[in-house]
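Peer 1: Sequence plus the predicted model coming up.
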Amino acid sequence: MSLSELPPLDAHAHIAADVSAAQVLGLGNSVVFAMTRSVREALYTLRPGAASGDRLVWGMGSHPGVEQTVRQFDGDAFAEAVSRFALIGEVGLDRRGDDEAQVAMFRSILRAVAGRPVLLSVHSTGRCGAVLDEVERAPHPGVILHWFNGTAAEVSRATDLGCYFSVNAAMSPASLERIPFDRMLTETDFPASRTKTGASRPGDVARIEAVLAERHGADVRTQAWVNLAEVCGRAGATGRMPMEVRSVLESVTPGG
């Protein structure tokens, strides 16, 4: 696959678990990492007859900002289901809700994915330092910090911990400036902040690509895929990706 044929990469978006096949086709040629908010929701995407696609990657999540998810979290059920997914997300910590319960849930998730070939899309709203504390406590090579608005020191710390970052056009210029270009992936977080991200649907990363191209003067899409190939390689997650996504990853990997 030539670099000019690389599809748009949306490394963090939300799609209803009951999405129809026609709606999946509406995503066009984009590759979308679709987050869920609970194990139950994630498992529903695997039901017989569920809509899927070679460019749609479902994540298994336990969203820290959803009170019911935190309250009903079952660590054993989560651990049992990890092998069915290449992507874990959305998980992490949030400034709202029960701090102690969220930390317990996130620690349980990090234990469940230890040594497993998965990527993790990690939420850190209002809890950037606390999230990094947990990642440092239980490192994983596949951590992707979603919409990370940490300080320069926190970004440096996250980079030293091996983290990658998925970024969108709603982020401030200061936040984007702090993040190394060779650790960036593009995202929409659709449908959140649609007016700020400029995304009309999951996979519509045109605005963030334009913002990053203006800042870095480089081929943003190619760099995003190179970065994704690197984090997938580190985590061992490449082989779990859908065949078409795997093909793109291999096309941007030296010797792939």
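Peer 2: Yep, that arrived. Numbering: from 1, shown residues only.
Peer 1: from here on, contacts and neighbour counts on C-alpha atoms
Peer 2: OK.
Peer 1: give me the number of residues near the nearest residue to Glu41 once chain neighbours are set aside?
Peer 2: Ranked by Cα to Cα, 6 or more residues apart in numbering and with sequence neighbours excluded, the top spatial neighbour of Glu41 is Ala17, at 6.5 Å. A count of nearby residues for Ala17, using other Cα atoms under 10 Å, gives 18.
Peer 1: which residues sit in contact with Ala17?
Peer 2: Neighbouring residues of Ala17 by Cα atoms under 8 Å, 6 or more residues apart in numbering: 36, 41-42, 44-45.
Peer 1: nearest to Phe148, of these?
Peer 2: Ranked by distance to Phe148 (Cα to Cα), the contacts of Ala17 are led by Thr36 at 18.6 Å.
Peer 1: From Gly97, how far out is that closest one?
Peer 2: Thr36 sits 19 Å away from Gly97, taking Cα to Cα, to the nearest Å as the criterion.
Peer 1: Mind checking which of these two has more residues around it?
Peer 2: Remark: of Thr36 and Gly97, Thr36 carries more neighbours, 27 against 14, as counted by other Cα under 10 Å.
Peer 1: Test my guess that that one contacts His14.
Peer 2: Yes: the criterion here is Cα atoms under 8 Å, and Thr36 meets it with His14 at 7.0 Å.
Peer 1: other SSEs contacting the helix or strand hosting Ile88?
Peer 2: Assessed by DSSP states H and E, Ile88 sits inside strand 87-92. The helices and strands touching strand 87-92, judged by 3 or more Cα pairs under 8 Å, 6 or more residues apart in numbering; DSSP states H and E, are strand 31-35, strand 56-60, helix 99-113, strand 119-123.
Peer 1: Included below, for side-by-side comparison, is a second structure:
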Amino acid sequence: MSKSKRPEPESLELPPVGVDSHAHLDLDDFDEDRETIIGRARASGVGHIVNVFLGPEAYERGRALFDSHPEISFIMGVHPNDADQLDDAAVGRMREQFKADPRLKGVGEIGLDYYWERVDHDVQQAAFVRQLHLARELALPVIIHSRDANDDAVEILEAEGFRDYPVLWHCFGAGIELAERLVANGWHISIPGPVTFRKNSDDLQAAVARIPFERLLLETDCPYLAPEPWRGKRNHPALSVFTARRVAQIKGRPLEDVWRTAGDNARRFFSL
């Protein structure tokens, strides 16, 4: 017997009030069909997309790709795996870019990544702190990347006085303990596609059950981490509807309520 056909995201017929809070549509994974992908997002109920530029060079290369799409806003930051590239010139360049472009809504993704071990931990931490200071100077929210580094990332944020500052924990994949600590600090949490996975997502699903609705956002991190039933395929913003569907099941709430609430949270967080 052949496998059943995967449902398309348009089939959920959601209103255009959702927000994909973290997408990488400037990457070359989308060069052949970027406009089609953006159109499918809208048709599936994604009213706004926040595109991530991984540093000032990526921003300068890619911003024009979205000139005809006011429904796409930007964040920009130097990723921890590139932390050794953050010098005085890069910080100055970023400062001017943020001041010049109102579509740049936050500093990120920034933080720590101890999984790949590409950059020494002390270099990552120094770059993280410099970009936190830039965000505070510019009164912009920060979007955190943390992989195998949660304790250090939280401790740096706390030590730098970022309790009750607009902080979004991107691509949350941990359990209840970390979720409760983030919420206690007044921060927001973004839920990615792996919450839909049938295996190895029990801790994440338990955390989602406890995260207050007013702190919860949705993201794809596309082209990575496609949710079920599209796991293993290229991710794109339209597929965030399946992440929302699983969150709604976990929360015991109507799908459209979760879709709208998470979208409203993103609009407030990013001042969209």
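Peer 2: Received it, and whenever you're ready, just let me know what you need. A quick note: this is a predicted structure, and the numbers were derived from the prediction, not measured.
Peer 1: Most neighbours out of the contacts of Ala17 of the first structure, which is it?
Peer 2: When neighbours are taken as other Cα under 10 Å, the top entry among those is Thr36 (27 neighbours).
Peer 1: Matching it against the second structure, which residue comes up?
Peer 2: Matched to the second structure by TM-score structural alignment, Thr36 of the first structure sits across from Phe53.
Peer 1: May I ask you to confirm that its match is in contact with Phe74?
Peer 2: Yes: with contact defined as Cα under 8 Å, Phe53 of the second structure and Phe74 form a contacting pair (7.2 Å).
Peer 1: angle of the helix or strand containing Arg268 of the second structure against strand 72-76?
Peer 2: For Arg268 of the second structure, the host element (DSSP H and E) is helix 255-270. Interaxial angle of helix 255-270 of the second structure relative to strand 72-76 (axes from the mean of the first three to the mean of the last three Cα atoms, to 10 degrees): 50 degrees.
Peer 1: The second structure: strands as residue ranges?
Peer 2: Here the second structure has its strands, by DSSP state E, at 18-23, 46-53, 72-76, 104-113, 142-147, 167-169, 188-191, 216-218.
Peer 1: Touching the longest one from outside, list them.
Peer 2: Spelled out, it's strand 104-113 of the second structure. The contact list for strand 104-113 of the second structure (Cα under 8 Å, 6+ apart) reads 52, 54, 73-81, 98, 121, 124-125, 128, 131-132, 135, 140-149, 153, 170, 270-271.
Peer 1: can you check the fifth one too?
Peer 2: Among residues not part of strand 142-147 of the second structure, those counted as contacts by Cα under 8 Å, 6+ apart are 79-80, 106-115, 132, 135, 153, 166-171.
Peer 1: superposed on the first structure, where does it end up, distance-wise?
Peer 2: By mean Cα distance after the TM-score superposition for the first structure, the fitted strand 142-147 of the second structure averages 1.2 Å away from its aligned residues in the first structure.
Peer 1: Show where that strand falls in the first structure, residue numbers please.
Peer 2: Going by TM-score structural alignment, strand 142-147 of the second structure sits over residues 120-125 in the first structure.
Peer 1: which of the residues in the matching stretch are buried?
Peer 2: For stretch 120-125 of the first structure, burial by neighbour count (16 or more other Cα atoms under 10 Å) applies to 120-125.
Peer 1: Save these as CSV, and put in distance to Phe190 of the first structure too.
Peer 2: Shown next, in CSV, are those (distance: Cα to Cα, whole Å):
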residue, distance to Phe190 of the first structure
Leu120, 18
Ser121, 14
Val122, 16
His123, 14
Ser124, 17
Thr125, 16
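Peer 1: now the residue nearest the centre of the first structure: how far from Asp182 of the first structure?
Peer 2: In the first structure, the residue lying closest to the centroid (Cα atoms, centre = their mean) is Ser121, at 3.6 Å. Distance of Ser121 of the first structure to Asp182 of the first structure, computed by Cα to Cα: 17 Å.
Peer 1: can I get the helices and strands packed on strand 87-92 of the first structure in TSV with distance to Arg246 of the first structure?
Peer 2: Output for those, formatted as TSV (distance: least, Cα to Cα, whole Å):
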stretch	distance to Arg246 of the first structure
strand 31-35	11
strand 56-60	11
helix 99-113	21
strand 119-123	14
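Peer 1: Specify the stretch among those that is closest to Ala21 of the first structure.
Peer 2: Nearest of these to Ala21 of the first structure, taken as Cα to Cα: strand 56-60 at 11.2 Å.
Peer 1: Report the contact partners of the equivalent of Gly53 of the first structure over in the second structure.
Peer 2: Using TM-score structural alignment, the equivalent of Gly53 of the first structure in the second structure is His69. For His69 of the second structure, no contacting residues are found, by Cα under 8 Å, 6+ apart.
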